[in-house]
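> Below is the sequence, then the predicted model.
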Amino acid sequence: MPRYFFDIDDGVRDLRDDEGVILNDREHARKEAIATLAQLADDKLPDGNNHTFRANVRDETGKQIYEAALTLKSGWVS
């Protein structure tokens, strides 16, 4: 099974994955990237109302094969 690497930018840090995760295929890597963004948003929301989270997936050769971004914009309405 192939290994995929998930580079994450949470708006504060840009983290490069040097370990990777073994997954069945590219579709599982896509789902993992999206789930990671949702988890990041859940963990970081107390820090502010506007935030963009990014995930880039690389294959075993280091080639970027997928990218995703989750943007949250929120605020009180007066």
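Looks like it came in fine.

> switch to C-alpha atoms for all contacts and neighbour counts from now on
Fine.

> Just want the most central residue of this protein.
residue 55 (3.0 Å; Cα atoms, centre = their mean).

> Which strands or helices does the helix or strand harbouring that residue pack on?
Remark: residue 55 resides in strand 50-58, with elements defined by DSSP states H and E. In terms of contacts (3 or more Cα pairs under 8 Å, 6 or more residues apart in numbering; DSSP states H and E), strand 50-58 is packed against strand 3-9, helix 26-44, strand 64-73.

> Second structure follows, compare the two:
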Amino acid sequence: MPRYFFDTCDGERQVRDETGIDLAGPQDIPREAAILLQGLGLAEMLKGRSRIFIVRVRRDDGAFVYRGTAKLDIE
């Protein structure tokens, strides 16, 4: 199984995924990215902060293969 790494950014800090996860293939990346972005958004929503979240996915050879963005507005 290929290993993919999900690096994140919340506008203040960037986190490089050093562990990664094994997925059956690239078709599973959007689902995993959405789950990750949802979790990041929930944590910030509970803090009452607006944010733009970015997840960049790379293969184990370092090539970026996916980018997802989520925007959270708190008023």
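Perfect, I can see it now. Note that the structure is predicted; figures quoted are calculated from it, not measured.

> residues in contact with the residue in structure 2 that the residue nearest to the centre of structure 1 lines up against?
For residue 55 of structure 1, the aligned residue in structure 2 is residue 55 (criterion: TM-score structural alignment). Going by Cα atoms under 8 Å, 6 or more residues apart in numbering, residue 55 of structure 2 touches 6, 7, 8, 9, 33, 37, 67, 68, 69.

> Compute the inter-axis angle for the strand holding residue 55 of structure 1 and strand 3-9.
Going by axes from the mean of the first three to the mean of the last three Cα atoms, to 10 degrees, strand 50-58 of structure 1 is angled at 160 degrees with respect to strand 3-9.

> mean deviation (superposed) between strand 50-58 of structure 1 and structure 2, please.
Compared with structure 2 after the fit, strand 50-58 of structure 1 shows a mean deviation of 0.7 Å (mean Cα distance after the TM-score superposition for structure 1).

> can you give me the angle that strand makes with strand 64-73?
Using the same axes, to 10 degrees: strand 50-58 of structure 1 against strand 64-73 is 170 degrees.

> what comes up buried for strand 50-58 of structure 1?
51, 52, 53, 54, 55, 56, 57, 58 (16 or more other Cα atoms under 10 Å).

> now, which of the residues you listed sits nearest residue 29 of structure 1?
Using Cα to Cα, residue 57 comes nearest to residue 29 of structure 1 of the buried residues of strand 50-58 of structure 1, at 7.3 Å.
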